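Peer 1: got a predicted structure plus its sequence, pasted below:
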Amino acid sequence: MPLVPPALDPDSLVPRTDSGYPEPFRSRVLPREKRALGDPLGLTKIGVNLTTLPPGKESSMRHFHTREDEFVFIVEGEVVLVTDEGEQLLGAGMCAGFAAGVRNGHYLVNRSDRPVRYLEISNRDREDTAEYSDVDLAFSKHADGRFVFTHKDGTPY
């Protein structure tokens, strides 16, 4: 029997397989799959993605958000969490959280030989920006919701 909202089978959604990152950063994260779970359920205050990250790929560049809290929950597989404190291995059932404005860059990297699946959950803040710890990259949002990536000095890619 098919599910109807407020229930949802994530496999029924077409995954997003692109990235807004400019090169040389895009190739570090792709291919990956993100299924936006909250959007089809009408959620407007939080974003929820079910992400599949293949072996050898990174979730993002190491970053922190200025106005959005971020939470990840590992559903399947294992992934390395990298922060200012170093590296930690996260397996299924483990989680990590990142408070808005805390200048501790983070990202996940799949060093295993299997895909990892995890939930990404964050509040949606139209004024959020992100700063990147290790690369010349900055992120902001336009009023229409589009993501904009620039160099740290503001020049476009």
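Peer 2: All right, it came through fine. Numbering: from 1, shown residues only.

Peer 1: CA only for contacts and neighbour counts going forward, please
Peer 2: Fine.

Peer 1: show me where this protein has strands.
Peer 2: Counting by DSSP state E, the segments of the chain that form strands are 33-36, 46-53, 63-65, 70-76, 78-83, 86-91, 95-98, 107-109, 116-123, 130-132, 138-141, 147-150.

Peer 1: out of those strands, which one sits most buried?
Peer 2: Per residue and on average, the most neighbours among these fall to strand 63-65, with a mean of 23 (mean count of other CA atoms under 10 Å).

Peer 1: re the thing from before, so can I have JSON lines of the strands of the chain showing distance to P156?
Peer 2: JSON lines is the format used below for the strands of the chain (distance: least, CA to CA, whole Å):
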{"stretch": "strand 33-36", "distance to P156": "26"}
{"stretch": "strand 46-53", "distance to P156": "27"}
{"stretch": "strand 63-65", "distance to P156": "18"}
{"stretch": "strand 70-76", "distance to P156": "26"}
{"stretch": "strand 78-83", "distance to P156": "27"}
{"stretch": "strand 86-91", "distance to P156": "31"}
{"stretch": "strand 95-98", "distance to P156": "27"}
{"stretch": "strand 107-109", "distance to P156": "23"}
{"stretch": "strand 116-123", "distance to P156": "26"}
{"stretch": "strand 130-132", "distance to P156": "15"}
{"stretch": "strand 138-141", "distance to P156": "10"}
{"stretch": "strand 147-150", "distance to P156": "5"}
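
Peer 1: to V14, which of those lies closest?
Peer 2: Comparison of the strands of the chain against V14 by CA to CA identifies strand 33-36 as nearest, at 6.8 Å.

Peer 1: included below, for side-by-side comparison, is a second structure:
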Amino acid sequence: MPKLDISKAPLKTGSVYPEPYAGDMKGRSSLRLGDLAGLTQYGVNIVVLEPGAVSSLRHWHQNEDEFAMVLDGDLVLIENDGETIMSPGDCAAWKAGVANGHRFVNMSDRPARFLVVGSKAPSEVATYSDIDMMIHIDGGKARFTYKDGTPWDGPR
């Protein structure tokens, strides 16, 4: 595989979340390095969080492993057991099926970046720890439900 030109990586902003949660992702963007390379078995992204931005809603995956490494800036990792300050070189990982909701928050006054690598299971379910919502992904199509499995139509 030739050296990748990161400047040519697709840039994704926003999120797939429905409102009102989509608006919470302001200040978050990601460079899709795995897409640039044509990878299909796992995703590789560099996520940029502007000051005050969050990486996601706090969540955990049923079928996908995740790994993250802070590249620049300081972030706060929020998990079930509390908060951890993450600095450049610090890593965290989450095994599929372990209900440890997680996300990063940039509480600093400058942008921060982290590398995230995750498996791309053909079928995936992620649970959002702090709200009554789940995402089901099948064949690249996403649908949201409440945790009881009924179709999601807004916060309860």
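Peer 2: Thanks, I have it. This one's a predicted model, so the numbers in the text were calculated from it and none came from an experiment.

Peer 1: contacting residues for the alignment partner in the second structure of T150 of the first structure?
Peer 2: Alignment note (TM-score structural alignment): T150 of the first structure maps to T145 of the second structure. Counting by CA atoms under 8 Å, 6 or more residues apart in numbering, T145 of the second structure touches M133, M134, I135, H136, P151, W152.

Peer 1: hang on, the second one packs against K147?
Peer 2: Yes. Between M134 of the second structure and K147 there is a contact under CA atoms under 8 Å: 6.0 Å.

Peer 1: what sits in contact with each of those two?
Peer 2: T127.

Peer 1: still touching in the first structure? Go through the contacts of T145 of the second structure.
Peer 2: Here those are checked against the first structure with both residues aligned by TM-score structural alignment, their matches' CA atoms under 8 Å, and the contacts held in both are M133, M134, I135, P151, W152.

Peer 1: now the residues you listed in TSV, with distance to S108 of the second structure?
Peer 2: Below are those laid out as TSV (distance: CA to CA, whole Å):
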residue	distance to S108 of the second structure
M133	29
M134	29
I135	30
P151	37
W152	34
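
Peer 1: closest to P122 of the second structure out of the residues you listed?
Peer 2: Using CA to CA, those come closest to P122 of the second structure at I135, 13.7 Å.

Peer 1: ok, the equivalent of that closest one over in the first structure - contacts?
Peer 2: Matched by TM-score structural alignment, I135 of the second structure corresponds to F139 in the first structure. Going by CA under 8 Å, 6+ apart, F139 of the first structure touches T129, A130, E131, F147, V148, F149, T150.

Peer 1: which two from those end up farthest apart in space?
Peer 2: Maximum pairwise distance among the contacts of F139 of the first structure (CA to CA): 13.3 Å, between E131 and F147.

Peer 1: just give the number of residues close to the counterpart of D69 of the first structure in the second structure.
Peer 2: Aligning on TM-score structural alignment places D69 of the first structure opposite D65 in the second structure. Residues near D65 of the second structure, counting by other CA atoms under 10 Å, number 19.

Peer 1: so who does D65 of the second structure touch?
Peer 2: A93, W94, K95, A96, G118, S119 are the contacts of D65 of the second structure under CA under 8 Å, 6+ apart.

Peer 1: if we only consider those residues, which is nearest to D109 of the second structure?
Peer 2: After measuring these against D109 of the second structure - CA to CA - the closest member comes out as A93, at 25.6 Å.

Peer 1: so the closest one sits right up against E66, yeah?
Peer 2: Yes. Contact criterion CA under 8 Å: A93 of the second structure and E66 qualify, at 5.6 Å.

Peer 1: which residue numbers in the second structure go with stretch 48-55 of the first structure?
Peer 2: Aligned by TM-score structural alignment, stretch 48-55 of the first structure falls on residues 44-51 of the second structure.
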